[in-house]
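Chemist: okay, here's the prediction I keep looking at, along with the sequence it came from:
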Amino acid sequence: MLKEIKSIPLAAFLSRLGHKPAARKGTRLWYKSPLRQEQTPSFKVETTLNCWYDFGLGRGGNIIDLATELYQSTDLRYLMRCIANSCPVPSVQTVASSFAPRHSAPSMERFEVVPLEHRALVAYLQERGIPAHIAKANCKEAHYSFKGKSYFAAAFENVSGGWELRNRYFKGCRGRKYISYLPWARDGPSTECTVFEGFIDYLSALTLGIINGADAIILNSVVNVNKAVPYLKDYTTINCYLDNDNAGQTALAELKAIYGSIVIDRSTLYSEFNDLNDFLVNQSSNIKQNK
């Protein structure tokens, strides 16, 4: 089973997580690191050897080593299940189903969630165009240890009780990877729902004021599209703010195949950018330059 997991192409695994290469040089693919925020791609995948190296972190290895960094766990069974749940390879899905579900990564110790206040996290979200009042109203602050070291990150809860974690250097999840569902619920049930890939895009939409009165679903990974289906069945309009890449467009096509014309592609708003947050950051930058 481990051999099957290790044989999964890293490029395919990264694609299912929503990461696409920024450049190809021979057998090498270059990405913006999935483990931290960066502008210049410094994460290399060598396709012939099926290995990776992050020059910013000075670490690399195989798909298991990458999953160790992504999910912050050293539990091999947990990591294999995370990889298998993300990858569409049939034989690997069989591996995933053979493992009993686990609701948290055991190596992420002393995990605690508190109100978002840390200046570094607020500053990080502000750099992404998210005002402090929106960040604090919608996110929490997680503190935890991993391999004996202490870390903190902005945290966003999903419906299974897991947490999406982000800071300037890390992007990952604590617990089960699942969708987040946020009913608007101010004046009764909404007939409209908005769908986002990640919570940063959701916060961007709140900042831009484009989803007032609508419920929201954050996929937290495009592989979770099928998990959103039961939540979407009663809406008359589904507005999708997904990424302008192959993974985002595939997720959009899956929703359109199920719900038809009530699914509306809103990515035309930011057609020149990869996602809604990139659009927001650009807008914020232009405003500052014009002042």
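Modeler: Arrived safely, thanks for sending. What you see is a predicted model; the values in this text were computed from it and never measured. Residues are numbered from 1 along each chain as shown.
Chemist: C-alpha from now on. contacts and neighbour counts both.
Modeler: Noted.
Chemist: need the helices for the stretch 51-200 of the chain, in chain order.
Modeler: All helices of the stretch 51-200 of the chain, identified by DSSP state H, counting those that start in this stretch, fall at 63-71, 76-86, 90-97, 119-127, 132-138, 199-208.
Chemist: then this one, side by side with the first:
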Amino acid sequence: MKFEQAKAIPLSEILAKLGISPEKQYGDEIQYLSPFRQEKTPSFYVNAKKNSWYDHGPGIGGGVIQFIEELLKSQGVDNTSHDVSRWLDTIIGGTYAPGLLPVYSREPSPPKFIIKKISQIEEVGLVNYLRK
């Protein structure tokens, strides 16, 4: 695949092919957990309009080509322009099989609220308010 064609592929589509889902979205800004390392708070941002990314952890960013170079580098794989082109052909060309490249899975987050006790509401003011 030619790099000019690759630059037109939305980063969100590449991330989806890798099984990486967005955590939050604000307009054109999409937040993900970093595909380069394990983390609990999203620090990887994609600007859908510019088709660019920035990872606040290491302070790096760029376009589609730089993303793939960094992804290959983070996986301990050669990241030459030939490797990037071959990776694109494999992933975008439709021959990608899940598990071809390891993707960090998130640990399930603990519940944010824990119910310690269930009882009747005894506060008169609150009971009157709830009856309204």
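Modeler: Arrived safely. Keep in mind the model is a prediction, meaning the values are calculated, not measured.
Chemist: care to give me the TM-score?
Modeler: TM-score for the superposed chains, counting by TM-score structural alignment, normalised by the length of structure 2: 0.68, backed by 103 aligned residues with a Cα RMSD of 2.7 Å.
Chemist: sorry, back to before: can you list the helices of the stretch 51-200 of structure 1 in JSON lines and add mean neighbour count?
Modeler: Converted to JSON lines, those look like this (neighbours: other Cα atoms under 10 Å):
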{"stretch": "helix 63-71", "mean neighbour count": "20"}
{"stretch": "helix 76-86", "mean neighbour count": "21"}
{"stretch": "helix 90-97", "mean neighbour count": "16"}
{"stretch": "helix 119-127", "mean neighbour count": "17"}
{"stretch": "helix 132-138", "mean neighbour count": "15"}
{"stretch": "helix 199-208", "mean neighbour count": "21"}
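Chemist: tell me which of these sits nearest to Q37 of structure 1.
Modeler: Shortest separation from Q37 of structure 1 across these is recorded for helix 119-127, at 10.0 Å, computed as Cα to Cα.
Chemist: okay, the angle between that closest one and helix 199-208?
Modeler: Between helix 119-127 of structure 1 and helix 199-208, the angle comes out at 70 degrees (axes from the mean of the first three to the mean of the last three Cα atoms, to 10 degrees).
Chemist: about what we covered before: pipe the helices of the stretch 51-200 of structure 1 into TSV and attach distance to V225 of structure 1 per row.
Modeler: Listed next are the helices of the stretch 51-200 of structure 1 as TSV, based on distance: least, Cα to Cα, whole Å:
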stretch	distance to V225 of structure 1
helix 63-71	20
helix 76-86	12
helix 90-97	16
helix 119-127	26
helix 132-138	22
helix 199-208	15
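Chemist: so which of the ones you listed gets nearest W52 of structure 1?
Modeler: Using Cα to Cα, the helices of the stretch 51-200 of structure 1 put helix 63-71 closest to W52 of structure 1, at 7.8 Å.
Chemist: what helices and strands are in contact with that closest one?
Modeler: Identification of packing neighbours for helix 63-71 of structure 1 by 3 or more Cα pairs under 8 Å, 6 or more residues apart in numbering; DSSP states H and E yields helix 2-6, helix 76-86, strand 171-174.
Chemist: give me the range in structure 2 that it lines up against.
Modeler: On structure 2, the counterpart of helix 63-71 of structure 1 by TM-score structural alignment is residues 64-72.
Chemist: can you give the contact residues for the matching stretch?
Modeler: 3, 6-7, 9-11, 35-36, 51-53, 61, 78-80, 84 (Cα atoms under 8 Å, 6 or more residues apart in numbering).
Chemist: K24 of structure 2 contacts L33, correct?
Modeler: No: if you go by Cα atoms under 8 Å, K24 of structure 2 and L33 don't touch, sitting 9.9 Å apart.
Chemist: so how many other residues sit close to P110 of structure 2?
Modeler: Look at P110 of structure 2: counted by other Cα atoms under 10 Å, it has 7 neighbours.
Chemist: just want the most central residue of structure 2.
Modeler: Nearest to the geometric centre of structure 2 sits Y32, at 2.9 Å (Cα atoms, centre = their mean).
Chemist: mind checking how far that one is from D55 of structure 2?
Modeler: 9 Å (Cα to Cα, to the nearest Å).
Chemist: then Q5 of structure 2?
Modeler: 23 Å.
Chemist: neighbour count for the two, which is higher?
Modeler: Per other Cα under 10 Å, whichever of Q5 of structure 2 and D55 has more neighbours is D55, with 21 against 8.
Chemist: once you drop chain neighbours, what's closest to that one?
Modeler: F44 (4.3 Å; Cα to Cα, 6 or more residues apart in numbering).
Chemist: show me what that neighbour lines up with in structure 1.
Modeler: Match for F44 of structure 2 (TM-score structural alignment): F43.
Chemist: am I right that its match is in contact with R36?
Modeler: No: at 10.0 Å, F43 of structure 1 does not count as touching R36 under the criterion of Cα under 8 Å.
Chemist: more crowded one of these two?
Modeler: With neighbours defined as other Cα under 10 Å, F43 of structure 1 and R36 compare such that F43 has more, 24 against 17.
Chemist: next up, the contacts around the more buried one.
Modeler: With contacts taken as Cα under 8 Å, 6+ apart, F43 of structure 1 has the following neighbours: W30, Y31, K32, S33, W52, Y53, D54, F55, G56.
Chemist: pick the one among the residues you listed closest to N277 of structure 1.
Modeler: Distance to N277 of structure 1 across the contacts of F43 of structure 1 (Cα to Cα) is lowest for K32, with 15.5 Å.
Chemist: I'd say that closest one and D54 touch.
Modeler: No: if you go by Cα under 8 Å, K32 of structure 1 and D54 don't touch, sitting 9.4 Å apart.
Chemist: shared neighbours, these two?
Modeler: Contacts common to K32 of structure 1 and D54, judged by Cα under 8 Å, 6+ apart, are S42, F43.
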